[in-house]
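1. Next one to model:
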Amino acid sequence: MTTTTTTTAPDPSPSPSSGRARRKSPGAVGTAAAARIRSLQYGYREDIPGPVSASARIRRGAGKAAGAVPDLWGMTGLELLDDAALAGLDVDRADEALHISVTLWALHQQGHREANMHLTGPGLGAAVRRLMPEGEIDEPIRKRFVRAGTAQTLDSLAQRLRELVLLLRADAVPLDYGLLADQLYRWQKRAERGEIQRAWGRSFQIGLARRADPAATD
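-> Predicted coordinates:
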């Protein structure tokens, strides 16, 4: 039996006085994802053997369904949810959302010992916008983003998010994986999917406006 060591890590989130607008508190799934990732991220950056090894294992699950990688059971955050939280959740949806977000983070963080690739704040659209030159639209990247936003199955969404995360990793652009986990949980319920797609689109357009206006604040 393999024992996973949990490392206590400082929360990299901005403080309320940092000038950022405070978003609503994350749900149970986002909270679990962020807690799991912060522990791994701190250990990875400090070159602690346990988290480094765990991150490498978790990374191999990026783009795959939760049930397709039994080796990762108990490693992606579902184990952090207590009975009260689980009672209010669709466990299958929570498992998939946690698996996708934590494995994508592990892929994103690979090779980055100098910076956190999970940070509270930047949504998917805003992060993708940072890949583009200021004042311009990179059409191939925009099309990849649109493909992710219009995915019709969880498998295709996971694959398309993986493609975007590889681009984010190359440019060291961080992403809020707690927020992404909450959104992936809700995305799986068809009645809420449109709202998540609109949120991704809005964050891209707001990111575009802010990059065009140096005086704009978060």
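2. from here on, contacts and neighbour counts on C-alpha atoms
-> OK.
3. so what's the most centrally placed residue in the chain up against?
-> The centroid of the chain falls nearest to residue 177 when counting by Cα atoms, centre = their mean (2.4 Å). Shown in contact with residue 177 (Cα atoms under 8 Å, 6 or more residues apart in numbering): 30, 33-34, 101-102, 105, 118-120.
4. Out of these, which is nearest to residue 75?
-> When the contacts of residue 177 are compared for distance to residue 75 (Cα to Cα), residue 102 comes out closest, at 9.0 Å.
5. where's the closest one relative to residue 140, distance?
-> As for residue 102, its distance to residue 140 is 26 Å (criterion: Cα to Cα, to the nearest Å).
6. Pick out whichever of the two has more residues nearby.
-> Comparing residue 102 with residue 140 by neighbour count (other Cα atoms under 10 Å), the higher total belongs to residue 102, at 30 against 9.
7. Over to the residue nearest to the more buried one when sequence neighbours are not counted. Which of the three states is it?
-> Using Cα to Cα, 6 or more residues apart in numbering and skipping the chain neighbours, the partner closest in space to residue 102 is residue 76 (5.9 Å). Secondary structure state of residue 76, per DSSP: H, G, I helix; E, B strand; the rest coil, is coil.
8. Next, the structure of the following sequence, for comparison with the previous one:
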Amino acid sequence: MTMTDTPRQSPERQVGTIVATRVQELYAGATSEHPGFSARARANLAQLRQLDTADPVSDVRAWNLTLSSIPGELQGAADTPNAVERAVHSALVLYAIHAQSAKVPAHKPKKRVGQAVREVAITQKPDDPTDAAIIARFHTCAKASSYNQLVRHLRGLITLLRSSDIALDYGLLAQDLYRAQQPDGMRIVRLRWGRSFHNISPQQITSAESENANVR
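-> Okay, here's the model as predicted:
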């Protein structure tokens, strides 16, 4: 590798970058003082909320709203969506749900799902956050046996975060959604979520990310 070469991001990290960039664009547009930009972004968010969270091909509007963000080299070649396409699509739909009538920005860099859930849990049960009402929904998400189940349960969890004005990092969520589709991926996602819920250091939280980083 020469001095001018830059390491190529794994597909998982590219998914995170794509989604983080897109949600920041949507937020900037929706809060813009330019009426045209604001109206377009708000219309896009409204349409995103109407899409099937798990399926990027059931509605033609997804072509422009979610799939257009994905570069050609990450697009699938088979007749079904690949892990990148599903993860980007699901994360953007979940963001739109989170952003609906939100009092604070729905996206906050470096805040994983576990940390966001803990913030809600502390408000619900300060003496023992692990016994808070939101924990049951969190556990249901973590125990999902299929991708469709995972995103369906996440949709409900996201509405609870929105109700409590708690944001999360949608780039990291997209990476988790990508990882969940890989062999043994949910085990890694559960590890990430558990560590972030219990406030283990960021270095430990990211330790699982290097495992099988380039799988597709």
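9. TM-score of the superposition?
-> Here the superposed chains carry a TM-score of 0.76, computed using TM-score structural alignment, normalised by the length of the second structure; 182 aligned residues with a Cα RMSD of 2.6 Å.
10. circling back: check contacts around the residue nearest to residue 102 of the first structure.
-> 33, 36, 58, 98-99, 102-103.
11. what do you get for residue 152 of the second structure?
-> Contacts of residue 152 of the second structure (Cα under 8 Å, 6+ apart): 53-54.
12. try 10 Å this time
-> 52-54, 90, 94, 141, 144 (Cα atoms under 10 Å, 6 or more residues apart in numbering).
13. What lines up with the residue nearest to the centre of the first structure in the second structure?
-> With TM-score structural alignment as the criterion, residue 177 of the first structure lines up with residue 170 in the second structure.
14. If you rank the contacts of residue 152 of the second structure by neighbours, which is first?
-> Neighbour-wise, these (other Cα under 10 Å) top out at residue 90, 29 neighbours.
15. Please pull up the equivalent of it in the first structure.
-> Aligned partner of residue 90 of the second structure by TM-score structural alignment: residue 100.
16. compared with the second structure, how much does the helix or strand that its match is a member of deviate?
-> If you go by DSSP states H and E, residue 100 of the first structure is part of helix 91-109. Helix 91-109 of the first structure, aligned to the second structure and superposed, deviates on average by 0.9 Å (mean Cα distance after the TM-score superposition for the first structure).
17. That helix: what's the following helix or strand?
-> Taking DSSP H and E, what comes next after helix 91-109 of the first structure is helix 124-129.
18. Tell me the residues of the second structure aligned with that next one.
-> Aligned by TM-score structural alignment, helix 124-129 of the first structure falls on residues 113-118 of the second structure.
19. Then stretch 33-41 of the first structure?
-> Against the second structure, stretch 33-41 of the first structure falls on residues 19-27 (TM-score structural alignment).
20. how about the matching stretch: buried residues?
-> 19-20, 22-24, 26-27 (16 or more other Cα atoms under 10 Å).
21. what ranges do the helices span in the second structure?
-> Taking DSSP state H as the criterion, the second structure carries its helices at 11-30, 35-49, 62-65, 83-99, 113-124, 133-142, 147-163, 170-180, 185-197, 202-205.
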